[in-house]
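Asker: Quick one, structure for this:
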Amino acid sequence: MPSVNPDVLKWARETAGLDLEGAAKRLGLKDTRSVAGADRLAALENGDGEPSRPLLLKMAKNYRRPLLAFYLSAPPKRAERGEDFRTLPADYARRDEALVDALLREVRARQEMVRSLLEVEDEAKKLPFVGGFDINGGPKALAKEIEGTLSFNLAQFRRGARNDAFAYLRDLAEQVGVFVLLIGNLGSHHSTLDVELFRGVALADPVAPFVVINDQDSEAAWAFTLLHELAHIWIGRTGISGANPSSAIEVFCNDVAGQILMPEGESAREDALRGAPTEQVVARIRQLADAWRVSHSAVNYKLFREGYISREVWAEISGILRRFWLQSRAATRERNKDNENGPDYYVVRRHRLGNRLVTLSGRMLAEGALSPSMAGRILGVKPTNVYALTGASAAGASGRAA
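Answerer: Below is the predicted model:
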């Protein structure tokens, strides 16, 4: 067996979203009197010695890499992420980039497995709406087309609570063939991806289009993000979107989402907000967000786009709303910290994966077209958990996948 390239060791750790201290802890590299575990790992990554096979096996497991990957002659190129539509914060670090790259690699791999499964089972049908809209047609026309394809009803969307509104919209998107996943980390809170790094991902594949929404964002924002990413799929632009729209594509997709959830004309009675004190604008934004079942940020952006508040006011209120949200999230986490009776694991998993992906995997398991190990890779769980997660019968999966 050839020797291990130390550059590959460093690449594998960084693309797993781990710093030296975190990786050393996972790998069981303990501190000694003479050297810290993180320093021992750093020495290996600098070519000072070579990891033992047991340590390599631990690296393969914790870095989520096949063992053979550590014997590559050089680190592979960065994962294909499509277009990058984000405007990143100034303190965007290499570890952050590695986390995003690991997420995109995982999502792309799962999407490709789903597409291959559909093709093998002769269920691969090209969806005409993927890439079927010319951006020159304008956001209003695309909003109308998406509404028609989904059979979206705004009154029904607003009928329940915000989580009901998102569930309704997600169900419509999945019914027409889009897989909608909620992912905000790589399996632990240590790999959490802030909304500033990514808000959504669209894979505009004509057979198995995927949308990923960062579930670290406010739940009230998920519906807007889903429609934003659906706009990407309709115009055939695969890529990753951030929290701050600045490119023409991002503004266009935001306008599409805004037109669907907050149709032009609904804010026509908001002339009183022109030049109003910030406190008055924020209070009105909260009222409208509650009525429209969207996030405060979405209303703030809509008022800016329709000219009721200036760019300066929009930016100021964006900062205020973000601080409110961070405080609210921190308070919620504090309340839930000692709660031992959290939600059921499988309920949470199904919610994050979406009904379309769980149902497809369960059906293919039951028919023997999908092995537990492959289902586990698609669903992001252990093979032993796939039957309980999908509700498929293990007895019926002894055919082709055995």
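
Asker: Only C-alpha atoms from now on, for both contacts and neighbour counts.
Answerer: Fine.

Asker: Ile320 and Ser241, how far apart?
Answerer: As judged by CA to CA, to the nearest Å, Ile320 and Ser241 stand 22 Å apart.

Asker: more crowded one of those two?
Answerer: Higher neighbour count among Ile320 and Ser241: Ser241, with 27 against 14, using other CA atoms under 10 Å.

Asker: Pull the contacting residues for the more buried one.
Answerer: Each residue near Ser241 by CA atoms under 8 Å, 6 or more residues apart in numbering is listed here: Asp84, Phe85, Arg86, Phe198, Arg199, Gly200, Val201, Glu250.

Asker: Out of these, which is nearest to Met59?
Answerer: Phe198 (26.8 Å; CA to CA).

Asker: ok but that closest one is inside a helix, no?
Answerer: No. Applying DSSP: H, G, I helix; E, B strand; the rest coil, one finds Phe198 to be coil, outside a helix.

Asker: pretty sure it is touching Asp84, no?
Answerer: No. If you go by CA atoms under 8 Å, Phe198 and Asp84 don't touch, sitting 9.9 Å apart.

Asker: Between those two, which contacts overlap?
Answerer: Here Phe198 and Asp84 share the contacting residues Ile240, Ser241, scored by CA under 8 Å, 6+ apart.

Asker: Show me the helices in the stretch 251-400 of the chain, by range?
Answerer: Using DSSP state H, counting those that start in this stretch, the helices of the stretch 251-400 of the chain run over residues 278-292, 296-305, 311-336, 345-353, 355-366, 372-379, 386-390.

Asker: quick one: which of those helices is nearest Ala79?
Answerer: When these are compared by CA to CA, helix 372-379 sits nearest Ala79, at 17.8 Å.

Asker: Another for comparison:
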Amino acid sequence: MTRAPVKPEMLRWAIERARVSPDDLSARFKKLEEWLQGEGQPTLKQLDAFANAVHVPVGYLFLPEPPEERSPIPDFRTFAGRTLARPSPNLLEMIYACQERQSWYADFARLYQEPELRFVGSATLDTSPEVVAARIRQALGFSIEERCDCATWTDALRLFIRRADDAGILVMVSGIVFSNTNRRLDVEEFRGFALVDRRAPLVFINGTDSKAAQMFTLAHELAHIWLGTSALSNASAQPAGGFRREEVWCNKVAAELLVPLDAVRAELQQNEPLADTLRRLARQFKVSTLVVLRRLLDAGHLTRPQFDAAWQDELDHIREISQGASGGGNFYRTTLSRVSHRFTKALVVSTLEGQTLYRDAFRMLGVKKTETFNNLGREVGVMM
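Answerer: Here you go, the predicted structure:
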């Protein structure tokens, strides 16, 4: 029986990298403690199973020391003014998957002579956030009135995504890695990222966040598309310090896009309790109460101490009501949300025409059965 000559420190690194406890793995790998102490070594089969369990390429485990893994795109995430630690395997895999999808779609767009999108990279950090917000609203045809008419935040988010898709932007929303429900994406780690390309700009949104919060993330990442900068973000609506200039600018664009300052001022009512104002404006603009708080501060309706106290209260309230939130819903709608309507339609067309292998299409869509693929084709209007 062939044993794998791996160092205990590489096994410990892989466990730490996967952000799991050795105790959680010991039930599956009975001799894990011996491996970690250097008192034994796994077989090749056991090592392969271990690598799958901790989501690490098995070849990494034979290295003399852990590799330095960094985000393949600019990482703008911060916490208390400090850059965050290395990205998790779940996050890295989603970035790599989206890069593959983007590369494929860019080639598809060139083949079918789709024009470059003029708005990509059309702004700079010196461009007024108010001006850029107006340009985004115009390019997407995403009026405030139409959004306010949506019955729910979910409806407003779907409309927002659909308008971005119609404008040529691939918007992908998922709370898990591919279709693996055991690999949830951590909203505390990241909220979204943007991948810039003239023909295939892509925005990924962490679907574990609330629908209202996803609205802000999408607006924030769209600002990155207009700026022409790929980026990994965890910024919220809070006007806090410690973020890079790009993130502060994108936050301002997002806030103005979703809740224009003039519209906020026009809606303020004298002597209305703050809690009532928050709920009313959040329902009206279909954003989170945190975004409304940010705009009330921007409008001078709150002092900074009042804002800071209210912000913490709202965070606590949101955490409380988010406990026990469940997923579910229509399978095909969920799948289209994860990979975008525009991307799915193009991929199905290319596959049916023989330009793309079914194997590659299944991988990029995250499906395993031909029947599922065909049903997705029907959902996007390609197949009857």
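
Asker: How alike are these chains, TM-score-wise?
Answerer: Laid over one another, the chains give 0.83 as their TM-score (TM-score structural alignment, normalised by the length of structure 2), with 370 aligned residues with a CA RMSD of 3.4 Å.

Asker: hmm, back to that, can you redo the helices of the stretch 251-400 of structure 1 as a markdown table with distance to Tyr71 of structure 1?
Answerer: Shown next, in a markdown table, are the helices of the stretch 251-400 of structure 1 (distance: least, CA to CA, whole Å):
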| stretch | distance to Tyr71 of structure 1 |
| --- | --- |
| helix 278-292 | 53 |
| helix 296-305 | 47 |
| helix 311-336 | 42 |
| helix 345-353 | 33 |
| helix 355-366 | 33 |
| helix 372-379 | 23 |
| helix 386-390 | 31 |
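
Asker: Do I have it right that Arg350 of structure 1 meets Ser361?
Answerer: No. Between Arg350 of structure 1 and Ser361 there is no contact under CA under 8 Å: 11.5 Å.

Asker: more neighbours, those two?
Answerer: Using other CA under 10 Å, the more surrounded residue of Arg350 of structure 1 and Ser361 is Ser361, with 29 against 19.

Asker: List the contacts of Arg286 of structure 1.
Answerer: Contacts of Arg286 of structure 1 were listed using CA under 8 Å, 6+ apart, and they are His296.

Asker: Repeat that for the one 5 residues further on.
Answerer: With contact set as CA under 8 Å, 6+ apart, Ala291 of structure 1 has these partners: Arg158.

Asker: how about it, what's its partner in structure 2?
Answerer: Mapped onto structure 2 by TM-score structural alignment, Ala291 of structure 1 lines up with Gln284.

Asker: now do Arg108 of structure 1
Answerer: Match for Arg108 of structure 1 (TM-score structural alignment): Tyr96.

Asker: can you count the residues close to that match?
Answerer: Residues near Tyr96 of structure 2, counting by other CA under 10 Å, number 14.

Asker: So Leu232 of structure 2 belongs to a strand, correct?
Answerer: Yes. Assessed with three-state DSSP, Leu232 of structure 2 lies in a strand.

Asker: counterpart of it in structure 1?
Answerer: Per TM-score structural alignment, Leu232 of structure 2 is aligned with Ile240.

Asker: higher neighbour count, Phe198 and Asp84 of structure 1?
Answerer: Comparing Phe198 of structure 1 with Asp84 by other CA under 10 Å, the one with more neighbours is Phe198, at 25 against 13.

Asker: now Arg28 of structure 2, what's its secondary structure?
Answerer: Of the three states, Arg28 of structure 2 takes coil under three-state DSSP.

Asker: Please, where are all the strands along structure 1?
Answerer: Counting by DSSP state E, structure 1 has strands at residues 83-84, 179-182, 200-203, 210-213, 239-241.

Asker: Out of the ones you listed, flag the one nearest Gly380 of structure 1.
Answerer: Short answer: strand 179-182, nearest of the strands of structure 1 by CA to CA, at 11.4 Å.

Asker: so that closest one corresponds to what in structure 2?
Answerer: For strand 179-182 of structure 1, the aligned range in structure 2 is residues 170-173, judged by TM-score structural alignment.

Asker: mean per-residue distance, the matching stretch to structure 1?
Answerer: Compared with structure 1 after fitting, stretch 170-173 of structure 2 deviates on average by 1.4 Å (mean CA distance after the TM-score superposition for structure 1).

Asker: how deep is Lys77 of structure 1 tucked in, by neighbour count?
Answerer: The local packing of Lys77 of structure 1 (other CA under 10 Å) involves 6 other residues.

Asker: Quick one: map it onto structure 2.
Answerer: In structure 2, Lys77 of structure 1 lands on Glu68 (TM-score structural alignment).

Asker: again with Ala143 of structure 1
Answerer: In the superposition onto structure 2, Ala143 of structure 1 corresponds to Ala133 when matched by TM-score structural alignment.

Asker: Count the neighbours of its match for me.
Answerer: The number of residues packed near Ala133 of structure 2 is 24, by other CA under 10 Å.

Asker: ok, the residue found closest to it once you drop the neighbours it is linked to in the chain - contacts?
Answerer: Excluding the flanking residues, the one nearest Ala133 of structure 2 by CA to CA, 6 or more residues apart in numbering is Leu257, at 4.7 Å. Leu257 of structure 2 sits next to Glu130, Ala133, Ala134, Ile136, Arg137, Ala219 when contact means CA under 8 Å, 6+ apart.
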